[in-house]
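Engineer: Sequence first, predicted coordinates after that:
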Amino acid sequence: MSIRPIVRFPDPRLKTPCLPVTVFDGTLKQLADDLYDTMKAAPGVGITAAHIGEALRLVVLDLPQLGGRCDYANPEILWSSPETMEHEEGSVSMPGAIETVLRPKAIELQYDDLEGVRHKVRLEGFPAICMQHEIDQLNGMFWLQRLSRLKRERLVTKWERNRP
């Protein structure tokens, strides 16, 4: 396990759709462990392989509502609730930048675990928001694209001025 360098905004790799995980082996488990360590050091509560420059559909979340660390390969949203909620979001790739984003309040998710076993789960509230945020990243959509142009431009200008 190791902490890996995080790809920083506006790196074009953050806009690249990720490829499906097809091999479920020790290398995938090592990548998930590296993602977890990198996320904790950032700090953050969610991370994708894209955040460290690996174009694979792999997400690691660490939320008390989920019982701690959860690994998701090839996550796919099957259903989204019509009910929405606003939540402040940010990214390990853009530390210090946060803004309110509107997303469905609940989702039904299909994913593979690190052994390649398929699962379905319903997520609500903050875990649903986090997963949607990370799946956007897997699809090459950096979270800023969910903001209005005005909010996005203001946030980027402020972030570039105060960049860590």
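Structural biologist: Cool, got the structure. Everything numeric in this text was worked out from a predicted model, so none of it was measured.
Engineer: From now on I want contacts and neighbour counts done on CA atoms only, so please keep to that.
Structural biologist: Will do.
Engineer: Now do the SS call for residue 75.
Structural biologist: strand (DSSP: H, G, I helix; E, B strand; the rest coil).
Engineer: I'd like to know how many residues surround the closest residue to it other than its chain neighbours.
Structural biologist: Leaving aside its sequence neighbours, residue 75 sits nearest to residue 111 (C-alpha to C-alpha, 6 or more residues apart in numbering; 4.2 Å). Residue 111 has 21 neighbours, counted by other C-alpha atoms under 10 Å.
Engineer: I'd say residue 111 and residue 122 touch.
Structural biologist: No. In this structure residue 111 lies outside contact range of residue 122 using C-alpha atoms under 8 Å: 11.3 Å.
Engineer: Show me where this structure has its helices.
Structural biologist: Secondary structure of the chain, counting by DSSP state H: helices at 26-41, 126-138, 149-161.
Engineer: so which of these is the most packed in?
Structural biologist: Mean neighbour count, computed with mean count of other C-alpha atoms under 10 Å, is highest for helix 126-138 among the helices of the chain, reaching a mean of 23.
Engineer: Please compare the first structure with the one that follows:
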Amino acid sequence: MTEHRTVFNHVGLCVRDTARSRRFYEGLLGFQFWWDLEPPDNMTSALIGLPEPLGVKATYLVRDGFVLELMDYSKREVHVGSERLMDQVGLTHISLSVSDLPGVLEQVPEFGGEVLHGSVSAGAAMIRDPDGQLLELLADGWLKALPPRP
């Protein structure tokens, strides 16, 4: 066991359009705006390993203690990577429980996302946000089946 304290901070997501992503995460999934940060390029460049200029604007959204950082680059072209698959090493998806799964799925296209129709069941579905990030939506009845958290 480590001697130091570790606290969850956030998950970062590169986006093409902050306003579009905020509309999706806030309007569809109930995240709340927390704050914006525009760090200086020189410090950010060294931290994230990308050359200047960057023009990063980081927008922080919160849902049930989970912090999602939307990273938008105004001074560089962002790149659409390969479509993430569930068997690729690294972050595969973000999972959220919703009280009305069919109702949320019906609204996904209106908020710029995509429902992966082959994944839809009575209790779960996979969707993509406007930039293709994979999200798992679970009916909130699943929460009752979980063991107590440590």
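Structural biologist: Sure, I can see it. Everything numeric in this text was worked out from a predicted model, so none of it was measured.
Engineer: Let me see the TM-score of these two.
Structural biologist: Once superposed, chain against chain, the TM-score is 0.24 (TM-score structural alignment, normalised by the length of structure 2); 56 aligned residues with a C-alpha RMSD of 4.5 Å.
Engineer: ranges for the strands of structure 1?
Structural biologist: With DSSP state E as the criterion, structure 1 has strands at 46-48, 58-63, 68-80, 84-89, 99-104, 106-112, 118-124.
Engineer: Out of these, which is the most enclosed?
Structural biologist: Among those, highest average neighbours (mean count of other C-alpha under 10 Å) belong to strand 46-48, with a mean of 28.
Engineer: Please name every helix or strand in contact with it.
Structural biologist: helix 26-41, strand 58-63, helix 126-138 (3 or more C-alpha pairs under 8 Å, 6 or more residues apart in numbering; DSSP states H and E).
Engineer: Am I right that residue 136 of structure 2 falls within a strand?
Structural biologist: Yes. Counting by three-state DSSP, residue 136 of structure 2 falls inside a strand.
Engineer: From residue 43 of structure 2, how far off is it?
Structural biologist: 34 Å (C-alpha to C-alpha, to the nearest Å).
Engineer: Which one of these two is surrounded by more residues?
Structural biologist: residue 136 (16 against 10).
Engineer: how about the more buried one, what does it touch?
Structural biologist: For residue 136 of structure 2, the contact set (C-alpha atoms under 8 Å, 6 or more residues apart in numbering) comprises 93, 94, 95, 96, 124, 125, 126, 127.
Engineer: are any of those residues buried, and which?
Structural biologist: By neighbour count, with 16 or more other C-alpha atoms under 10 Å, the contacts of residue 136 of structure 2 hold 93, 124, 125, 126, 127 as buried.
Engineer: was I right about the third one contacting residue 106?
Structural biologist: This means residue 125 of structure 2. No. Under the criterion of C-alpha under 8 Å, residue 125 of structure 2 is not in contact with residue 106, lying 11.7 Å apart.
Engineer: mind listing what the closest residue to residue 88 of structure 1 other than its chain neighbours touches?
Structural biologist: The spatially closest residue to residue 88 of structure 1, leaving aside those adjacent along the chain, is residue 100, at 4.2 Å (C-alpha to C-alpha, 6+ apart). Residue 100 of structure 1 makes contact with 86, 87, 88, 89, according to C-alpha under 8 Å, 6+ apart.
Engineer: Redo those as CSV? Include distance to residue 129 of structure 1.
Structural biologist: As requested, those are exported to CSV (distance: C-alpha to C-alpha, whole Å):
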residue, distance to residue 129 of structure 1
86, 9
87, 8
88, 10
89, 9
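Engineer: now, which of those residues sits nearest residue 106 of structure 1?
Structural biologist: residue 86 (12.2 Å; C-alpha to C-alpha).
Engineer: Fine by me, thanks again.
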